[in-house]
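Student: Here's a sequence, model it:
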Amino acid sequence: MSASTDTIAVPSPADFHVHLRQGELAQLVTKHPNLKPPVTNTEQALLYRAQLHAIDPSVEYLMTLYLSPELTPDEIRKAAQAGIVGVKSYPRGVTTNSEGGIESYEAYYPVFAAMEEVGMVLNLHGEVPSAVATNTCVLNAEPAFLPHLRKLHAQFPKLRIVLEHATTRAAVECVKSLGPTVACTITAHHLSLTVDDWAGQAWHFCKPVAKYPDDRAALQEVVKEGHPRFFLGSDSAPHPYESKAAAAPTTACAAGVYTSPILLPLVAHLLESFGALDKLEGFVSGHGRAFYGRRVKEGGERIVLRRASRKVVAIEGYGAGTTHVVPFWAGKEIGWEIEEEPSK
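Tutor: Below is the predicted model:
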């Protein structure tokens, strides 16, 4: 990163966890860098990648498969040869479109062994389902998941694992303790929000939910530390306006916030707020690329951020009808913006 008083140049920024949707909504949100049905085999992943390239060919899309009973070790080897980089795991019922999520990791040990063999990454949504019997709910679902992470790492020490969208101090400390094959993504919104921000505010509701002030502080601290195994994964998840603003007593608000349209300026704004602006390049480019083995191309694109205080976007957001989406931070001031023409 090169920096002056008013500009920051970031080489080849990367988002290592983003939802780009399908159909008409994908047409709207892909250029702003949970599918249903999920992508469960190589052919589906390659078709989806081709659809995304047709919308915006300037992006390198790193494709993942959904961990499901249909996934076999042979399919893992086939996917790796086709350039698919990972497998995504959701426990059943913990977030949007996770009805087909898994209930037992042991059943997938042959798949994980094949992934370890071919160098694919296991991306974990690190929560357990809420249950009265275990006194588990959205506020402690992540710490309750961490024994599964430790067990998987012990069983497959060479398997690269990413604990996605960490929200707690317990998760940060766990990942730090597990060594070079275990990494962690952090979202922009979790660097900003706590429980008070989403309780009663549908637009800030996501899974995993933001936790306590000390948990947010832990996320900020590890970013400020510049720890090489913690990097940006926005988990940007656009939902139509009606899904977020549901008013019917029987209708649940959709879980997810949409940060893609303002992601880099927002991350710079937030890192500057807690004294970590000098760690921006590592957090949004270097650390994640190193873990995934994706080098910054010599002479590749640099995104230039320019200091500017302005309104992010009108409250009405983007699109209309079933593709009407409202981004995180709508109507709020932000301290940075992307220059219109990226420098080379």
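Student: make it CA atoms for all contacts and neighbour counts henceforth
Tutor: Will do.
Student: C-terminal to the longest strand along the chain, what's the next element?
Tutor: Counting by DSSP state E, the longest strand found in the chain is strand 302-311. Once strand 302-311 ends, the next helix or strand along the chain (criterion: DSSP states H and E) is strand 333-338.
Student: what packs against that following strand?
Tutor: helix 263-273, strand 302-311 (3 or more CA pairs under 8 Å, 6 or more residues apart in numbering; DSSP states H and E).
Student: To compare with the earlier structure, here is another sequence to fold:
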Amino acid sequence: MNFTKAAEIELPAAFDAHVHLRDGEMSQLVTPTIRHGGVNQVYVMPNLVPPVTTVKQCLEYRDRLRAIEPNVDYLMSLYLHETITPGTIREAKKAGITGVKSYPAGVTTNSSSGVVDYATFYPVFSEMEKVDMILNLHGEVPSTPAHSHTSSAKDATAITILNAEPAFLPTLLTLHSKFPKLRIILEHCSTAVALETVRKCGPTVAGTITAHHLSLIIDDWAGDPFAFCKPVAKTPEDRDALLRAVVRSQGRFFLGTDSAPHASTKKRGEDKIAAGVFTQPNAVALVLDALQVGIERGVLKEGDVTKEVLEGFLGGWGRAFYGVKEGKGETIVLRRSAGKVVNVLKKDGVSVEVVPFRRGEVTWGVEWK
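Tutor: Down below sits the predicted model:
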């Protein structure tokens, strides 16, 4: 396959290993866009308000999503919370829940109920290791409070959104060391050092990479609220390391878009900008666009982007790590420059509107075969 010259590419339907579908009106708006993006299987994040912390809540949430769009396979997760016990894990495993998502307290949207001390959850992680459930890590530590001042060389390095991910990586290594058989995913890797840390771990550790981190750097989100997410996009060198990881990871990294919709009023016009980039309607197309630009800039070679790589990163490698199959055998056909990102996602009868990433731009079109 000559990727840069291909007018169309046929691939298996994609698996998106990290999506935010929200609830209520927002869910009604965004859940139907999963298939628009070329995806028929998703791993759903539990950071609703209140967070999804019980098996009953989780199964009821899945039922609501199925009612909106029945032609998607929803893998579900619980929110790591002080009320989660080893007993909860056993119950969740029996109910078919896939994993548990950990948010450090306060680092991103709806994470105020998150983790302060990971050691307190060691019994939970031990049970997850026994029953073979996945631990998904939002790999950042909270920023140092603005009113806190380091006053000597002995003080710890202040944490900002730019070094919050590297500062978390020792926690990943500790968890992997203590629970070597526990399947762990470092979500939405945004730095070269995060990629290298995952590679240093055993095969039970993997990482997800978003579509937007493959194209963004600091300068992009600094002036555009619709490109602002957590973790923030970093340096050009980090972006290029992510591109290379897509084609050279041998299955250690796979797609997790972290598509995170926010009402347009939350992205502009309020005191603080909500963290989240909405890519769901164009998930696969945006990855292909980023790889194309990577080749044009010389970061990747034409031969790097093979059909095997695309099938792996967009679905096969994630499904293998999660231990799931794509049961329907569906395929998608992507046609170059045949799609366009809408300026605003809206729906009759729904009051909320969302502005997608790269609004108004031409991209690949997706057709289900």
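Student: Could you get me the TM-score between them?
Tutor: TM-score for the superposed chains, counting by TM-score structural alignment, normalised by the length of the first structure: 0.93, backed by 335 aligned residues with a CA RMSD of 1.8 Å.
Student: compared with the second structure, how much does the longest strand of the first structure deviate?
Tutor: Comparison of strand 302-311 of the first structure with the second structure after fitting gives an average deviation of 2.4 Å (mean CA distance after the TM-score superposition for the first structure).
Student: how far does that strand sit from the chain's center?
Tutor: Taking CA atoms, centre = their mean, to the nearest Å, one finds strand 302-311 of the first structure lying 22 Å from the centre of the chain it belongs to.
Student: now the helices and strands packed on strand 333-338 of the first structure as JSON lines including mean neighbour count and distance to residue 31 of the first structure?
Tutor: Output for those, formatted as JSON lines (neighbours: other CA atoms under 10 Å; distance: least, CA to CA, whole Å):
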{"stretch": "helix 263-273", "mean neighbour count": "21", "distance to residue 31 of the first structure": "12"}
{"stretch": "strand 302-311", "mean neighbour count": "17", "distance to residue 31 of the first structure": "15"}
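Student: export the ones you listed to CSV and tack on distance to residue 114 of the first structure?
Tutor: Shown next, in CSV, are these (distance: least, CA to CA, whole Å):
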stretch, distance to residue 114 of the first structure
helix 263-273, 34
strand 302-311, 36
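Student: and residue 131 of the first structure, which of the ones you listed is closest to it?
Tutor: Checking these against residue 131 of the first structure by CA to CA gives helix 263-273 as the closest, at 34.1 Å.
Student: In the second structure, what stretch matches the closest one?
Tutor: Aligning helix 263-273 of the first structure against the second structure (TM-score structural alignment) gives residues 283-293.
Student: Stretch 170-187 of the first structure too?
Tutor: Against the second structure, stretch 170-187 of the first structure falls on residues 193-210 (TM-score structural alignment).
Student: List the buried residues of that stretch.
Tutor: 194-195, 197-199, 204-210 (16 or more other CA atoms under 10 Å).
Student: For that stretch, measure first residue to last.
Tutor: The straight-line separation of the ends of stretch 193-210 of the second structure (CA to CA, to the nearest Å) is 16 Å.
Student: now the helix or strand containing residue 174 of the first structure: how far from the chain's centre is it?
Tutor: Assigned by DSSP H and E, residue 174 of the first structure belongs to helix 169-177. Between the centre of helix 169-177 of the first structure and the centre of its chain there are 17 Å (CA atoms, centre = their mean).
Student: And that helix against the second structure, how far off on average?
Tutor: Mean for helix 169-177 of the first structure is 0.4 Å (mean CA distance after the TM-score superposition for the first structure).
Student: what's downstream of that helix, the next helix or strand?
Tutor: Next in sequence after helix 169-177 of the first structure, counting helices and strands by DSSP H and E, comes strand 182-186.
Student: tell me the angle that next one makes with helix 169-177.
Tutor: For strand 182-186 of the first structure against helix 169-177, the angle by axes from the mean of the first three to the mean of the last three CA atoms, to 10 degrees is 140 degrees.
Student: Show me what strand 182-186 of the first structure is packed up against.
Tutor: Packed next to strand 182-186 of the first structure, using 3+ CA pairs under 8 Å, 6+ apart, are strand 160-164, helix 169-177, strand 230-232.
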